[in-house]
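# Show me the folded form of this:
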Amino acid sequence: MSIWWSLHLRREAASVPLARRLLLDAMRTAGVDPDISFDLSVALTEACANAVEHGGDERSSGEGPGAYRVTAYLDGERCRIEVADSGPGFPSRRVVRRTAATAQASATAENGRGLRMIEQFADHVHVRNRPGHGAVVSFDKVLKWRGDALLSVG
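Next comes the predicted model:
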């Protein structure tokens, strides 16, 4: 069995805990291990906060002006989450050779920390731009189930 849900949210700070709470409640009800639920909720919080802060202007897009979309899929052994916004997208990434100095600079940088946190809590992270329509951050994680899980893979 699988479940999915999608939310269209205003780019307001109050939308972030709402998305997190819905994800946590759905995973708890389904029987997902609490540690996995926590990891995914932290990653979702960071992705939503990024969409609220950087994800749009007043122009119309597929998500609507000043809005973003969260979609979560719990399917079999994996949870996949996508956060799509209507902003300018992510700047082109340049390949940077990681050294102790660049790692230290990266850790204290004002931008990009949320994406690094998502990478720490998820198994796979994909960031893509939708030219003229914003950006999508998607991430997934292999699920572990409690013994009394309703949706566990058997």
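# Please count neighbours and contacts with C-alpha atoms only from this point.
Will do.
# And the strands in the protein?
Taking DSSP state E to define them, one finds strands in the chain at 2-10, 67-75, 78-85, 124-130, 134-142.
# export those to TSV and tack on distance to residue 151?
Shown next, in TSV, are the strands of the chain (distance: least, Cα to Cα, whole Å):
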stretch	distance to residue 151
strand 2-10	7
strand 67-75	9
strand 78-85	11
strand 124-130	22
strand 134-142	14
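# isn't residue 69 right next to residue 6, touching?
Yes. If you go by Cα atoms under 8 Å, residue 69 and residue 6 touch, sitting 7.0 Å apart.
# quick check: longest helix of the chain.
As assigned by DSSP state H, the longest helix anywhere in the chain is helix 34-54.
# Next, the second sequence, to be compared with the first:
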Amino acid sequence: MEIKLGLSLPRDKISIPLVRRICTQSLSALGVSQSCIDDVELALTEACANVLLHALADDDYEVSVGVDNQVAVIEVVDHGGGFNATEILDGEGIRAAAAALADGDGDGANPSPHPIGSAVGPIETLPEQGRGILLMRALMDSVRFDAVEGPHRGTRVHLEKLLTWNDRSPAVRLGSTHPERGPWSGGG
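Okay, here's the model as predicted:
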């Protein structure tokens, strides 16, 4: 079983709930576990929110969602002129975020016992820039940022998640989950 969805959306905040609903309902119909759907939904929300913050106001953006074998592959592409992923991912923002997570009380000695986003965790100590990237990386199995070259420069966010299934999943019942196959392999 293979599913591919492609959406072209206006850069408007109302598009994010629409994308989430289409993606989550598709995954739910396949019988993907709710915890897995929740992870994908939040990572997708972060990627789309970045489009609203950083892409050009006049441009649409594209979202593609594919499920093949046991992997969901999601891409969000905008035409905002792109960004320096190395600077964001390897720069001070991520280093500061990692330090804040490792030191819950700020004294430089004690690791935080609380995960990102917990009610008492250090989320307020994280720098604004890079939080969504950390979140996407925590929720997904693979996160990649690529520059889109050409006349409509931009950024492609590539997300992958190994799916877990409900016991009554149509995909499992139909024998459509093959652990030995990789995503988009076309084999059977």
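# So for residue 33 of the first structure, which of the strands of the first structure sits nearest?
Residue 33 of the first structure lies closest to strand 134-142 among the strands of the first structure, at 10.8 Å (Cα to Cα).
# average distance between that closest one and the second structure?
After superposition onto the second structure, strand 134-142 of the first structure lies on average 0.5 Å away from the residues it aligns with, using mean Cα distance after the TM-score superposition for the first structure.
# what's the angle from that strand to strand 124-130?
160 degrees (axes from the mean of the first three to the mean of the last three Cα atoms, to 10 degrees).
# Report the angle between strand 134-142 of the first structure and helix 34-54.
Interaxial angle, strand 134-142 of the first structure versus helix 34-54 (the same axes, to 10 degrees): 170 degrees.
# How much space separates the residue nearest the centre of the second structure from residue 87 of the second structure?
The centroid of the second structure falls nearest to residue 43 when counting by Cα atoms, centre = their mean (3.2 Å). To residue 87 of the second structure, residue 43 of the second structure is 21 Å away according to Cα to Cα, to the nearest Å.
# Check residue 29 of the second structure too.
When residue 29 of the second structure is compared with residue 87 of the second structure (using Cα to Cα), they lie 39 Å apart.
# Repeat that for residue 137 of the second structure.
From residue 137 of the second structure to residue 87 of the second structure the distance is 16 Å (Cα to Cα).
# Settle it for me: which of those two has more neighbours?
Comparing residue 137 of the second structure with residue 87 by other Cα atoms under 10 Å, the one with more neighbours is residue 137, at 16 against 11.
# Grab the nearest non-local neighbour of that one.
Once flanking residues are discounted, residue 137 of the second structure sits nearest to residue 143: 6.0 Å by Cα to Cα, 6 or more residues apart in numbering.
# ok, the one you found touching residue 132?
No. At 11.5 Å, residue 143 of the second structure does not count as touching residue 132 under the criterion of Cα under 8 Å.
# Next, count neighbours for residue 55 of the second structure.
Counted by other Cα under 10 Å, the residues lying close to residue 55 of the second structure total 22.
# repeat for residue 93 of the second structure
By the criterion of other Cα under 10 Å, residue 93 of the second structure has 18 neighbours.
# by contact count, what packs against the longest helix of the first structure?
Applying 3 or more Cα pairs under 8 Å, 6 or more residues apart in numbering; DSSP states H and E, one finds that helix 34-54 of the first structure contacts helix 15-30, strand 67-75, strand 78-85, helix 113-121, strand 134-142.
# could you redo the last one with a cut-off of 6 Å?
helix 113-121 (3 or more Cα pairs under 6 Å, 6 or more residues apart in numbering; DSSP states H and E).
# Where in the second structure does the helix it packs on align, residue-wise?
Aligning helix 113-121 of the first structure against the second structure (TM-score structural alignment) gives residues 131-139.
# What are the contacting residues of the matching stretch?
39, 43, 46, 143 (Cα atoms under 6 Å, 6 or more residues apart in numbering).
# List the contacts of the third one.
Residues near residue 46 of the second structure by Cα under 6 Å, 6+ apart: residue 132.
# roughly how far apart are it and residue 167 of the second structure?
Counting by Cα to Cα, the separation of residue 46 of the second structure from residue 167 of the second structure is 29 Å.
# Over to the last one?
Using Cα to Cα, residue 143 of the second structure is found at 28 Å from residue 167 of the second structure.
# any idea what sits nearest residue 8 of the first structure, other than its immediate chain neighbours?
Nearest residue to residue 8 of the first structure, sequence neighbours excluded (Cα to Cα, 6+ apart): residue 69, at 4.5 Å.
# Perfect, that will be all.
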